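J.: Provided below are the primary sequence and the corresponding predicted coordinates.
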Amino acid sequence: MRTNEWDCIIIGGGIAGLQAAIQMGRSQHTCLVIDSKEEGRSSLCKDYRNILGWPDGISGEDLRALGREHAQKTGIEFLKDHVTTLKDVNGRFHVKTTEHEFTARTLLLATGITDRIPPIPNLKECLGMTIYICTDCDGYEVIDTPTLVMGSGEAGANFALSLLYWTNQITYINHEKNDIPEDLLMRLKESGIYYIEEKIEAVRKEGDSDFKGVFLANGELIEGERAFVSFGGNDVHTALADQLGIDVMNNRHIHVNPRTKETSIKNVWAAGDIVAHSEQATIAMGEATQAAIWIHKRLMKLLKEE
């Protein structure tokens, strides 16, 4: 039954938040997960293929649904709401949402990031299936395959170069026509990467999500079998961390203790993409479990002192 006081409140119900919730539930602490949209970066991935136990892949949506079900079985409660304010008041964290107010002994921030992806028709339908965002996750999917990089300026150019480990059949389309230094352009040319500076009108696809290329604003069709997006400027959701005065790095990611995942503010932890810009669900799971274990250790001490 929901109360106003919790041992731990987890803000963010993505992969990191759910994994932490499972660990907290198994530790038998009262824990509330608050998520405003019940969707996040993992929703973009329609088929994770690098997660232990899922050799044939699993969608981010299905993985989250299973994680939520798992967490609820351990007693975790969920609230769909938007956290507006965080305050530390005499050792208790006051959490204000659009409709509620709570207090918690500990907090875990797992608010993630949002990729900057222009609204190019048919692009999102292919994301996670034949269009990807991370070479570490999905470079394997484009081995020796004609691959397009849809991006912007230097971010896209450097991304295209990173793909050379997997394939040498690369076309980089600078959709926003942002400037690229001459030396970087030369590296693209010397590496055999075909460079196009033109706006993309739409993705060409077959069926629901089978990428086949892009139509450019000049009417040209650029064919390809797979693609990546790299526009840079992703939104790291650390505004709540700012409210508490948490140490945030220049790239807007949160600095944490590498062993415990505790932030610079005592009794506040962070996990997932807001910590390490890894773009890896498995790393988010590991960090979240690590954080939850140390939250449990702290709660044992706090409860003993009360």
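T.: Nice, thanks for sending it over. Numbers count the residues shown, from 1 in each chain.

J.: going forward, measure contacts between C-alpha atoms and count neighbours the same way
T.: OK.

J.: Tell me how many other residues surround Pro119.
T.: 10 (other CA atoms under 10 Å).

J.: I'd like to know how far it sits from Asp47.
T.: According to CA to CA, to the nearest Å, Pro119 stands 21 Å off from Asp47.

J.: Is the closest residue to Thr167 other than its chain neighbours in a helix, a strand, or coil?
T.: With CA to CA, 6 or more residues apart in numbering as the criterion, Thr167 has its nearest non-adjacent residue at 4.5 Å, and that residue is Asp144. Look at Asp144: counting by DSSP: H, G, I helix; E, B strand; the rest coil, its state is coil.

J.: shouldn't Asp144 be in contact with Tyr165?
T.: No. At 9.6 Å, Asp144 and Tyr165 do not qualify as touching, with contact defined as CA atoms under 8 Å.

J.: Look up how far Phe159 lies from the residue nearest to Thr167.
T.: Relative to Phe159, and taking CA to CA, Asp144 is found at 17 Å.

J.: neighbour-wise, which of the two wins?
T.: Phe159 (22 against 14).

J.: Skip the chain neighbours and tell me the closest residue to the more buried one.
T.: Ser230 (6.7 Å).

J.: burial of that neighbour, as a residue count?
T.: Residues within reach of Ser230, counting by other CA under 10 Å, total 26.

J.: where do the helices sit along this structure?
T.: 15-26, 60-73, 123-126, 135-138, 153-162, 182-190, 239-244, 281-305 (DSSP state H).

J.: possible to save those as TSV with distance to Asn174?
T.: Output for the helices of the chain, formatted as TSV (distance: least, CA to CA, whole Å):
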stretch	distance to Asn174
helix 15-26	31
helix 60-73	29
helix 123-126	15
helix 135-138	18
helix 153-162	6
helix 182-190	11
helix 239-244	30
helix 281-305	28
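
J.: then this one, side by side with the first:
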Amino acid sequence: MENKNFDVIIIGGSYAGLSAGMTLGRSLKTVLIIDSGTPCNSQTPHSHNFLTQDGRTPQEISLTAKDQVEKYETVKFHNGVVREIVKSSNGFEAETESGEKFNAKKLIIASGIKDLKPDIPGFDECWGISVLHCPYCHGYEVRNEATGILGNGEFAYEFSKMISNWTNDLTLFTNGKSSLTAEQTKKLNEHHIQINEDEIERFEHHNGKIENILFKNGSVKTIKAVYAKIPFEQRLKVSEDLGIELSESGHLKTDAFQKTNVYGIYACGDNTSMMRSVANAVAAGNLAGAMVNKELIEEKF
């Protein structure tokens, strides 16, 4: 790649990044999308709740999107991982792990997040297949099945309330002593939601499809799906070095137009929102691309 200078660098080439890239390509802006090719939903079998794409695999959607974005001549791609970003006289300089440096007037961070999975054997293999994060993405496919929630305290109570919409066969696994209040416990019992405080030994599964939860006390619970909200960290570590503010939940803080507190830097996708879905990422990327284009036009006019 000869050109090292662009109007916009997009860090992350999944749904949000590709959506922003298409918007900017259609706006005649020179764009570089830097992506490592390791999306967080790589083992998720199907994507849902996205009009025109319902039921397709994440890879199919991503490959189709990239093929369409590549048709815009001003949009280029680079396979790599960004290790450093510094402010420059003309905007920003991004350096990859291989030592290549690229410059741009604006940045869009669409690098997503890294899930920090619990040390429970079988959890990792089931994540995105039968251990789920979002009922809107996957709840319909496991409706009315024996379903579990892995969690405790306030989150577990609220999530139990939510998931009860999709099944009447629901168990909350606190994986240790419950920290629910007496009132919360009473409410869950009234709605026939079981509370299991046994410590989990492992998830028994077949090709990522959970079959049983095995507990340290020797008991077993047959289950078809488990919902879990697990901690995460920003995939792009250097975002903090730039002074980008984080929300209380750990997401990059943006305004209604996907703009961060650092002038010239926008963000979109899973790294900015608790709503982790393909549809949301595409919408956020589209908006970020349009707002960056508007800012570039206003600076030049």
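T.: Sure, I can see it. Owing to the predicted nature of the structure, the values given are computational and were not obtained by experimental measurement.

J.: Now the TM-score, please.
T.: In this superposition the chains share a TM-score of 0.88, using TM-score structural alignment, normalised by the length of structure 2; 299 aligned residues with a CA RMSD of 2.4 Å.

J.: For Gly219 of structure 1, find the nearest of the helices of structure 1.
T.: Comparing these by their distance to Gly219 of structure 1 (CA to CA), the top pick is helix 123-126, with 17.6 Å.

J.: mean deviation of the closest one from structure 2?
T.: Once the two models are superposed, helix 123-126 of structure 1 sits on average 3.7 Å from its counterpart in structure 2 (mean CA distance after the TM-score superposition for structure 1).

J.: Report the buried residues of that helix.
T.: Across helix 123-126 of structure 1, burial judged by 16 or more other CA atoms under 10 Å covers 123-126.

J.: for stretch 49-56 of structure 2, same thing?
T.: By neighbour count on 16+ other CA under 10 Å, the buried set for stretch 49-56 of structure 2 is Gln53.

J.: got the contact list for that stretch?
T.: Residues from elsewhere that reach stretch 49-56 of structure 2, judged by CA atoms under 8 Å, 6 or more residues apart in numbering: 46-48, 61, 136-137, 278-279.

J.: ok, of those, which come out buried?
T.: Using 16+ other CA under 10 Å, the buried ones in the contacts of stretch 49-56 of structure 2 are 46-48, 61, 137, 278-279.

J.: So which of these is the closest to Asp270 of structure 2?
T.: Nearest to Asp270 of structure 2, judged by CA to CA, of these is Val278 at 9.1 Å.

J.: how much space is there between the counterpart of the closest one in structure 1 and Ile120 of structure 1?
T.: Here Val278 of structure 2 is matched to Ala281 in structure 1, going by TM-score structural alignment. Noted for Ala281 of structure 1: a distance of 25 Å to Ile120 of structure 1, by CA to CA.

J.: What separation is there between Pro258 of structure 1 and Glu197 of structure 1?
T.: In terms of CA to CA, Pro258 of structure 1 sits 41 Å off from Glu197 of structure 1.

J.: Stretch 278-292 of structure 1: which residues count as buried?
T.: Buried residues in stretch 278-292 of structure 1, counted by 16+ other CA under 10 Å: 279-292.

J.: picking up where we left off before, neighbour count winner among Pro258 and Glu197 of structure 1?
T.: Neighbours per residue, other CA under 10 Å: of Pro258 of structure 1 and Glu197, the larger number sits with Glu197, 16 against 11.

J.: Identify the residues contacting Leu108 of structure 1.
T.: By CA under 8 Å, 6+ apart, Leu108 of structure 1 lies in contact with 8-11, 17, 268-271, 291.

J.: typed the wrong thing, it's Arg26 of structure 2
T.: Arg26 of structure 2 touches Tyr72, counting by CA under 8 Å, 6+ apart.

J.: residue contacts, His133 of structure 2?
T.: Going by CA under 8 Å, 6+ apart, the list of residues near His133 of structure 2 reads 227-229.

J.: Recalculate using a threshold of 10 Å.
T.: Contact partners of His133 of structure 2, counting by CA atoms under 10 Å, 6 or more residues apart in numbering, are 127, 139, 149, 226-230, 275-277.

J.: preserved in structure 1, out of those?
T.: Here is what carries over to structure 1 from the contacts of His133 of structure 2, by both residues aligned by TM-score structural alignment, their matches' CA atoms under 10 Å: 127, 139, 149, 226-229, 276.

J.: Name the nearest of those relative to Tyr72 of structure 2.
T.: Arg276 (27.3 Å).

J.: how close does the closest residue to that closest one other than its chain neighbours get to Thr222 of structure 2?
T.: Nearest in space to Arg276 of structure 2, with sequence neighbours left out and distances taken as CA to CA, 6+ apart, is Asp270 at 5.5 Å. Counting by CA to CA, the separation of Asp270 of structure 2 from Thr222 of structure 2 is 32 Å.

J.: which of the two has more neighbours?
T.: Counted by other CA under 10 Å, Asp270 of structure 2 and Thr222 do not tie: Asp270 has more neighbours, with 25 against 14.

J.: Surely that one and Ser277 touch.
T.: Yes. Assessed by CA atoms under 10 Å, Asp270 of structure 2 is found in contact with Ser277 at 7.8 Å.

J.: what is in contact with the two at once?
T.: By CA under 10 Å, 6+ apart, Asp270 of structure 2 and Ser277 have these common neighbours: Tyr15.

J.: Setting aside sequence neighbours, what's the nearest residue to Gly151 of structure 2?
T.: Thr174 (5.1 Å).

J.: I figured that neighbour was touching Ser160, is that so?
T.: No. With contact defined as CA under 10 Å, Thr174 of structure 2 does not reach Ser160; the gap is 11.5 Å.

J.: Which members of the contacts of His133 of structure 2 occur in strands, if any?
T.: Among the contacts of His133 of structure 2, DSSP state E puts 149, 226-228 in strands.

J.: Which residues are in contact with Leu28 of structure 2?
T.: Counting by CA under 10 Å, 6+ apart, Leu28 of structure 2 has contacts 7, 22, 72-75, 293.

J.: Just flag the most distant two among the residues you listed.
T.: Glu73 and Asn293 (16.5 Å).

J.: So between those two, which is more surrounded?
T.: Set side by side, Glu73 of structure 2 and Asn293 show more neighbours around Asn293, with 21 against 13, by other CA under 10 Å.

J.: per the alignment, the more buried one corresponds to what in structure 1?
T.: Using TM-score structural alignment, the equivalent of Asn293 of structure 2 in structure 1 is His296.

J.: thought that match was touching Cys31?
T.: No. Proximity of His296 of structure 1 to Cys31 does not meet the contact threshold set by CA under 10 Å, at 11.1 Å.
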